[in-house]
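Chemist: show me how the following folds:
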Amino acid sequence: MKKSRTLVIGDIHSGLSALEQVLEKAKVTSDDKIVFLGDYVDGWSTAVETVNFLIALKETHNCVFIQGNHDELCYDWLKEKKDNPIWLQHGGQATLESYEEADDKTIEAHLQFYEGLENYHLDSANRLFLHAGFTNLKGVEHEYFTKTFYWDRTLWELAQSLNPEMLKEDEYYPSRLKHYSEIYIGHTPISKKLSDVVPTMSANVWNIDTGAAFKGPLSVIDVDTKEIWQSDPVHTLYPTEKGRN
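Modeler: You can find the predicted model right below:
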């Protein structure tokens, strides 16, 4: 009998073609638990199709959907229809155009999808999954500002700055990292320019954002074995588009 896996998927940014490709490469089945780290939209042209795919996938698979900052921006626009020039400049224009042909039923289903996103997920092995980071020294349950979960970049910056030889038992090891066996994040691309980027670990933090919105691939990692699967560089799957480059 095939063992159930926990698979983590980085920032998709409307790259449905890359998502379908990497799910096929990883041979994902309904026995697997799939944790999506957020930023489902803003980048490539298939925003509506991407969210439709994820909604359908949840009907047949064990999925955890984490909230990303771009998902909040898209939700706010769908809900309020307020202009947000900064959002449009950072992938929102492609999302706006994707939604131009969406009917009311589709938009309502998508609003429900965005409203159901989780700020973070903590599994039975004390592994934490969230889009960006947190700042409270006592851990995520004590975070004062929930937007930190999908906007913060200091967690990854902190992890990268540590001496690799420092142990958790060290007096000066960062308190917020001690609470979890591992932490999986996206949000901050490891590189925006390289096409051969892979998920990277610093301290006990794994960054799975391999720049799918830019020049990189979309990545999946098995949290137990650390096996990695990647799509083609996403921009090659949308050759007539610029993405967020």
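Chemist: can we go C-alpha only for contacts and neighbour counts from here?
Modeler: Fine.
Chemist: could you give the number of residues near the residue nearest to residue 136 when sequence neighbours are not counted?
Modeler: Among residues not flanking residue 136 along the chain, residue 143 sits closest, at 5.2 Å (Cα to Cα, 6 or more residues apart in numbering). Applying other Cα atoms under 10 Å, we find 15 residues neighbouring residue 143.
Chemist: mind listing what residue 189 touches?
Modeler: Residues near residue 189 by Cα atoms under 8 Å, 6 or more residues apart in numbering: 209-211.
Chemist: which of the residues you listed tops the neighbour count?
Modeler: residue 210 (33 neighbours).
Chemist: surely that one touches residue 220?
Modeler: No. Using Cα atoms under 8 Å, residue 210 is not in contact with residue 220, being 9.9 Å away.
Chemist: for residue 100, see how far away the residue nearest the centre of the chain is.
Modeler: Centroid-nearest residue in the chain: residue 37, 2.8 Å away (criterion: Cα atoms, centre = their mean). Using Cα to Cα, to the nearest Å, residue 37 is found at 26 Å from residue 100.
Chemist: quick check: neighbours shared by residue 210 and residue 220?
Modeler: residue 10.
Chemist: sorry, back to before: my read: the residue nearest to residue 136 touches residue 119, true?
Modeler: No. Taking Cα under 8 Å as the definition, residue 143 is not a contact partner of residue 119, at 11.0 Å.
Chemist: in the chain, which spans are helices?
Modeler: 16-25, 47-60, 69-80, 85-87, 93-99, 104-115, 148-151, 154-161, 175-178, 234-237 (DSSP state H).
Chemist: those: which one's closest to residue 196?
Modeler: With Cα to Cα, the closest approach to residue 196 among the helices of the chain belongs to helix 234-237: 11.4 Å.
Chemist: want to put them side by side, so please do this one too:
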Amino acid sequence: MATFVLGDIHGAYRALRQCLERASFSYEDDTLIFLGDVADGWPETKQCIDELLKIKNLVYVFGNHDFWTLEWMQTAEGEDIWVEQGGRATIESYKDGIPESHIKLLNNSHLYYEKDNKLFVHAGFNPNIPIDVQPQQTLLWDRNLARTAIDLYEKGIHGKFSSYEEVYIGHTPITYNHPIKSSEVWMMDTGAGWAGVLSMMNIDTKEVFISDPVPGLYPGIEGRKRRV
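Modeler: Predicted structure coming up:
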């Protein structure tokens, strides 16, 4: 009964399946903590959510693209920036309709998740403010923690950001083809939404399971632009 954490999928169902298979993930016994952004980019958002719904012990952390997608699912309207940043592919993946279970999954997702003094959040947080009063904008969109973590990692500087033993974030793509750890912060978005790979990690053993480069899994199809 292992626990895994998974970075941003962005519609890359083929990469998701590769990670689950390479990890020998048990849909009945293992736990998957997904850091958000299932949608927007590659063409199989619906298939991604269908696959996640098969997992008995799924912890879904809400992402900024999930926010946009849920808004569209509930209102049939979407912001122009969302459509430009991968939303068009999400809309097309639901041409046969939106299952109520998909809306429910996004609606019931977590803004953050804590387990054994470990924090799982999509974008970041302000370590000087209690996690339960952080604005949703920070948890879904902020890049300050990620940018600082990347800077310290590349300079080889070690420190401590928070009182958590470990912090897992997605949202900000890194240019490495594997997750990196800066102090207690693990950065799990390895660019699956545009030109990188999808990464999944056993949080106890730190064994990493990585997909093939996603563009090669969808030849002739362009992923989302690297902006938000």
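Chemist: would you format the helices of structure 1 as TSV with distance to residue 134 of structure 1 and mean neighbour count included?
Modeler: Compiled in TSV, the helices of structure 1 are given as follows (distance: least, Cα to Cα, whole Å; neighbours: other Cα atoms under 10 Å):
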stretch	distance to residue 134 of structure 1	mean neighbour count
helix 16-25	27	19
helix 47-60	26	16
helix 69-80	14	18
helix 85-87	23	13
helix 93-99	27	19
helix 104-115	20	14
helix 148-151	6	22
helix 154-161	7	16
helix 175-178	8	16
helix 234-237	29	20
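Chemist: among those helices, which comes closest to residue 31 of structure 1?
Modeler: helix 47-60 (9.7 Å).
Chemist: quick one: residues in contact with that closest one.
Modeler: With Cα under 8 Å, 6+ apart, helix 47-60 of structure 1 has contacts from 13-16, 30, 40-41, 63, 94-95, 98-99, 102, 110, 113.
Chemist: could you check the angle helix 104-115 makes with that helix?
Modeler: For helix 47-60 of structure 1 against helix 104-115, the angle by axes from the mean of the first three to the mean of the last three Cα atoms, to 10 degrees is 70 degrees.
Chemist: what angle do helix 47-60 of structure 1 and helix 16-25 make?
Modeler: Orientation check (the same axes, to 10 degrees): helix 47-60 of structure 1 against helix 16-25 gives 30 degrees.
Chemist: map the residue nearest to the centre of structure 1 across to structure 2 for me.
Modeler: For residue 37 of structure 1, the aligned residue in structure 2 is residue 35 (criterion: TM-score structural alignment).
Chemist: my read is that residue 183 of structure 2 contacts residue 158, right?
Modeler: Yes. Using Cα under 8 Å, residue 183 of structure 2 makes contact with residue 158 at a distance of 5.4 Å.
Chemist: who has more neighbours out of the two?
Modeler: Under the neighbour definition other Cα under 10 Å, residue 183 of structure 2 and residue 158 were set side by side, and residue 183 has more, 19 against 13.
Chemist: name all residues that make contact with the more buried one.
Modeler: 149, 158-161.
Chemist: at 6 Å instead, please
Modeler: 158-160 (Cα atoms under 6 Å, 6 or more residues apart in numbering).
Chemist: hang on, the earlier thing: need the contacts of residue 189 of structure 1 in CSV with distance to residue 187 of structure 1, can you?
Modeler: Output for these, formatted as CSV (distance: Cα to Cα, whole Å):
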residue, distance to residue 187 of structure 1
209, 6
210, 10
211, 9
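Chemist: between those, which is closest to residue 90 of structure 1?
Modeler: Of all the contacts of residue 189 of structure 1, residue 90 of structure 1 sits closest to residue 211, with 13.6 Å by Cα to Cα.
Chemist: now the equivalent of the closest one over in structure 2. Nearest residue, chain neighbours left out?
Modeler: When structure 2 is aligned by TM-score structural alignment, the residue opposite residue 211 of structure 1 is residue 191. What sits nearest to residue 191 of structure 2 in space, not counting adjacent residues and going by Cα to Cα, 6+ apart, is residue 173, at 5.0 Å.
Chemist: gap between whatever residue of structure 1 lines up with that neighbour and residue 29 of structure 1?
Modeler: Using TM-score structural alignment as the criterion, the counterpart of residue 173 of structure 2 in structure 1 is residue 189. Taking Cα to Cα as the measure, residue 189 of structure 1 falls 27 Å from residue 29 of structure 1.
Chemist: go on, residue 103 of structure 1?
Modeler: Between residue 103 of structure 1 and residue 29 of structure 1 the distance, using Cα to Cα, works out to 31 Å.
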